[in-house]
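K.L.:
Got a sequence here, can you build the structure:
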Amino acid sequence: MRITKSLLAVAAGSLILSSCVSSKVHQELQDKYDALAAANENLLQENEECSADLTEARALLDRCVDARDELIQDTVNQNMAIRKLRRSYEDLNKNYEFLLDNNNTMLANNARENRALLDRLEALQDQLEDKEDSLRIEQESLSTLRSMLEAREARVNELEGVIARQDSIVNYVQQRVSDALLGFEGKGLTVEMKNGQVYVSLENRLLFASGSWTVQQEGQNALNQLASVLADNPDIKIMVEGHTDDDAYRGNGQVRDNWDLSVMRSTSVVKILLNNEGIAPQRITAAGRGEYLPLASNETAEGKAKNRRIEVILTPDLSELMELVGSMK
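P.N.:
Model prediction:
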């Protein structure tokens, strides 16, 4: 606007001067005026353009300000987020360090535990190998024992067979003796089997007078019957035992007490049995028990009578049995 006013002033001055100057000068001024007017027109146009640019620049500035404000707010928000992230990061880092320390501790503990487990495993492996060795030895021992057991079972079976034969022999002898001495039952003679042996018990009333060791005739008859059975069974061992009651024996000769008397009576019986040629002396043993193996109480007359006796104990030949027993030890 200031430029336009200046141009008008120049133009007015030019009109005033035109009346005082020549046409040449007037033309020059007119040309200048026209040039200035054109320039003014250009300036006005430029001014409008500048105004438009200014308006646009101001709008852009406003947008820039808004964008700046948004950027500032966004920056603030971002800073807050960054601070939160930094705190989270710091927390995570602390947790990570804590976990790392724990992990290192756990790794160390695990390493120790693994070492201990490995040591334990090696020890168990050694124990297993030892047990396998022991098991192998035990299996070998078991195999040996099984063989021994089988051999022992065979011997036991053989032993049972021998015992069965011995029992059969004893039963047979008992029956033969019982049959042979049947006529003497109720006269102080009994036959029974005990512990695999045959016991022939003859009371003194059948054999001897009181205080004597000479066998009476009826007793001799019974012993001869017994001797005939024993002669037919040469494998039977014969033990003749003399027994007395506890009444004191008052002897004047070599027989001075009950023990002597029991021995003398058993010897007398042995001599009668040996009169049978089928009985070898090696089969017979004479023994005296005196009053020390009573069958009943010596407090009564009946008990004393039972205790005064001769027992002929018949035993089968046990040599085969003893050999088997010895081989099993």
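
K.L.:
Please make it C-alpha for all contacts and neighbour counts, starting now.
P.N.:
Fine.

K.L.:
max-length helix in the chain?
P.N.:
Under DSSP state H, the helix in the chain containing the largest number of residues is helix 23-180.

K.L.:
next structured bit after that helix?
P.N.:
Downstream of helix 23-180, the first helix or strand assigned by DSSP states H and E is strand 189-194.

K.L.:
buried stuff in that next one?
P.N.:
Leu189, Thr190, Val191 (16 or more other C-alpha atoms under 10 Å).

K.L.:
Who are the packing partners of it?
P.N.:
Counting contacts by 3 or more C-alpha pairs under 8 Å, 6 or more residues apart in numbering; DSSP states H and E, strand 189-194 is packed against helix 23-180, strand 197-203.

K.L.:
Strands along the stretch 201-329 of the chain, start to end?
P.N.:
In the stretch 201-329 of the chain, the strands defined using DSSP state E, counting those that start in this stretch lie at 236-243, 284-290, 309-316.

K.L.:
which of the buried residues of strand 189-194 lies closest to Gly13?
P.N.:
Val191 (195.1 Å; C-alpha to C-alpha).

K.L.:
so how far is Trp213 from Asn307?
P.N.:
According to C-alpha to C-alpha, to the nearest Å, Asn307 stands 16 Å off from Trp213.

K.L.:
These two: which is more packed in?
P.N.:
Asn307 (25 against 19; other C-alpha atoms under 10 Å).

K.L.:
Glu129 - how many residues pack around it?
P.N.:
So Glu129, with other C-alpha under 10 Å, has 12 neighbours.

K.L.:
no, scratch that, I was asking about Ala81
P.N.:
By other C-alpha under 10 Å, neighbour count at Ala81 equals 13.

K.L.:
quick one, which of the helices and strands packed on strand 189-194 is nearest to Asp257?
P.N.:
strand 197-203 (19.0 Å).

K.L.:
Could you tell me the angle between that closest one and helix 23-180?
P.N.:
For strand 197-203 against helix 23-180, the angle by axes from the mean of the first three to the mean of the last three C-alpha atoms, to 10 degrees is 40 degrees.

K.L.:
Now the second one, please; I'll put the structures next to each other:
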Amino acid sequence: MKKVLVTLSLVAFLATSCGTKKKITELEGKNKEIQDLLNTATVKLNTCLSEKETLTGQIDFLKRNNTDLINNMGNMTTLSTKGAQNIEKALESMKEKDLKISRMQDALTKKDSVTLALVSSLKSSVGINDPDIQINVEKGVVFISISDKLLFKSGSSVVTDRAKEILGKVAKVVKDKPTFECMVEGHTDNVPFISNGVLLDNWDLSVKRATSIVRVLTNDHNVNPKQLIAAGRGEFIPLVENNSAENRAVNRRTRIVVMPKIDEFYNMIEQEMKKLTK
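P.N.:
Next comes the predicted model:
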């Protein structure tokens, strides 16, 4: 019976891991498409800026030409109709270029604006002033990393009361974005975990801590379970070398990965980029 339970647990874990890898692969593929569009838009932006500089030089030349005409004729009425028309056309063209440049610059910053808005919301809710809580963005995904000293006692998977307060703030953000998914990742240092009959090693401990946090989010704060993924990474993805007590403390952490739906996150940016790069 135990062998059957272990086998089923492994199958469930592998299925979750494959699904997570697939989502990350999709995000990375989509990010590459956006980066290509971004590069194309940047080239066009540089071309527009160059054309604008050329137009500015032409306008200066026309202005000097008309000034010479005025000085030569001694009368402002001698400004040629053709010269005035040329200036007007040049100014209109310059306005069009300025408008296009403005639109392209808005498009180029759209992705960052969306991401930064999400980060700002998370920071204000979680309390980023706490040095044991870190928020960053990589490839359109937001990561909230919380030091384990805020969440658990040493070697334990029981969530502390202080941690429940912090997780309540995280839960509010998650519930405000019901279409997003959140993966809770447990990480440990490399100090061998002494088996207690229930948990065998650091990997077991990291998974148990992730599921403990998921239960707090769902049971205590009513987060939709469909939004949550529990995962344990053990000691295998350290942030720094496990060569000192301070570094091991850095590596003992829980990371909450906020993953927007790919189509929702990129659709607006993609459409705007494609429109401006035609």
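
K.L.:
now for the strands of the stretch 201-329 of structure 1, which one comes closest to Ser141 of structure 1?
P.N.:
Closest of the strands of the stretch 201-329 of structure 1 to Ser141 of structure 1 is strand 309-316, at 38.6 Å (criterion: C-alpha to C-alpha).

K.L.:
That closest one corresponds to what range in structure 2?
P.N.:
The counterpart of strand 309-316 of structure 1 in structure 2, counting by TM-score structural alignment, spans residues 253-260.

K.L.:
go on, stretch 220-240 of structure 1?
P.N.:
Alignment of stretch 220-240 of structure 1 against structure 2: residues 164-184, by TM-score structural alignment.

K.L.:
outside of that stretch, which residues touch it?
P.N.:
For stretch 164-184 of structure 2, contacts defined as C-alpha atoms under 8 Å, 6 or more residues apart in numbering pick out 121-122, 125-126, 151, 210-211, 213-214, 216-217, 221-224, 226-231, 254-261.

K.L.:
just how off-centre is it within its chain?
P.N.:
16 Å (C-alpha atoms, centre = their mean, to the nearest Å).

K.L.:
ok so, going back, thinking in terms of the whole chain, how far from its middle is the longest helix of structure 1?
P.N.:
Using C-alpha atoms, centre = their mean, the offset of helix 23-180 of structure 1 from its chain centre is 40 Å.

K.L.:
now for that helix, which elements pack on it?
P.N.:
helix 2-18, strand 189-194, strand 197-203, helix 217-231, strand 309-316, helix 319-327.

K.L.:
and the ones you listed as CSV, adding distance to His26 of structure 1?
P.N.:
Listed next are those as CSV, based on distance: least, C-alpha to C-alpha, whole Å:
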stretch, distance to His26 of structure 1
helix 2-18, 6
strand 189-194, 190
strand 197-203, 191
helix 217-231, 202
strand 309-316, 192
helix 319-327, 175
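
K.L.:
among these, which is the most enclosed?
P.N.:
Mean neighbours per residue, mean count of other C-alpha atoms under 10 Å, is largest over those for strand 309-316, with a mean of 24.

K.L.:
Compute the distance between the residue positioned nearest the centre of structure 2 and Gly127 of structure 2, please.
P.N.:
Closest residue to the average C-alpha location of structure 2: Gly140 at 3.1 Å, with C-alpha atoms, centre = their mean. According to C-alpha to C-alpha, Gly140 of structure 2 stands 21 Å off from Gly127 of structure 2.

K.L.:
Which one of the buried residues of strand 189-194 of structure 1 is nearest to Leu107 of structure 1?
P.N.:
When the buried residues of strand 189-194 of structure 1 are ranked by distance to Leu107 of structure 1 (C-alpha to C-alpha), Val191 comes first, at 93.2 Å.

K.L.:
residues contacting the closest one?
P.N.:
Contacts of Val191 of structure 1 (C-alpha under 8 Å, 6+ apart): Gln174, Val177, Ser178, Val198, Tyr199, Val200, Ser201.

K.L.:
Against Glu70 of structure 1, how distant is it?
P.N.:
Val191 of structure 1 is 138 Å from Glu70 of structure 1, by C-alpha to C-alpha.

K.L.:
do the same with Val198 of structure 1
P.N.:
Using C-alpha to C-alpha, Val198 of structure 1 is found at 134 Å from Glu70 of structure 1.

K.L.:
same question, Leu92 of structure 1
P.N.:
Leu92 of structure 1 is 31 Å from Glu70 of structure 1, by C-alpha to C-alpha.

K.L.:
With respect to burial, which of the helices and strands packed on strand 189-194 of structure 1 scores highest?
P.N.:
Of all those, strand 197-203 carries the top mean neighbour count, a mean of 21, counting by mean count of other C-alpha under 10 Å.

K.L.:
the inter-axis angle of it versus helix 217-231?
P.N.:
Using the same axes, to 10 degrees, strand 197-203 of structure 1 lies at 170 degrees relative to helix 217-231.

K.L.:
with structure 2 superposed, average distance for strand 197-203 of structure 1?
P.N.:
By mean C-alpha distance after the TM-score superposition for structure 1, the fitted strand 197-203 of structure 1 averages 0.8 Å away from its aligned residues in structure 2.

K.L.:
what's that strand packed up against?
P.N.:
For strand 197-203 of structure 1, the packing partners by 3+ C-alpha pairs under 8 Å, 6+ apart come out as helix 23-180, strand 189-194, helix 301-307, strand 309-316.

K.L.:
okay if I get those as a markdown table plus distance to Ile3 of structure 1?
P.N.:
Compiled in a markdown table, those are given as follows (distance: least, C-alpha to C-alpha, whole Å):
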| stretch | distance to Ile3 of structure 1 |
| --- | --- |
| helix 23-180 | 7 |
| strand 189-194 | 170 |
| helix 301-307 | 182 |
| strand 309-316 | 173 |
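
K.L.:
Asp246 of structure 1 is nearest to which of the ones you listed?
P.N.:
So among these, helix 301-307 is nearest, using C-alpha to C-alpha, at 7.8 Å.

K.L.:
Tell me which residues of the closest one come out buried.
P.N.:
Under the neighbour-count criterion of 16+ other C-alpha under 10 Å, helix 301-307 of structure 1 has Lys304, Ala305, Lys306, Asn307 buried.
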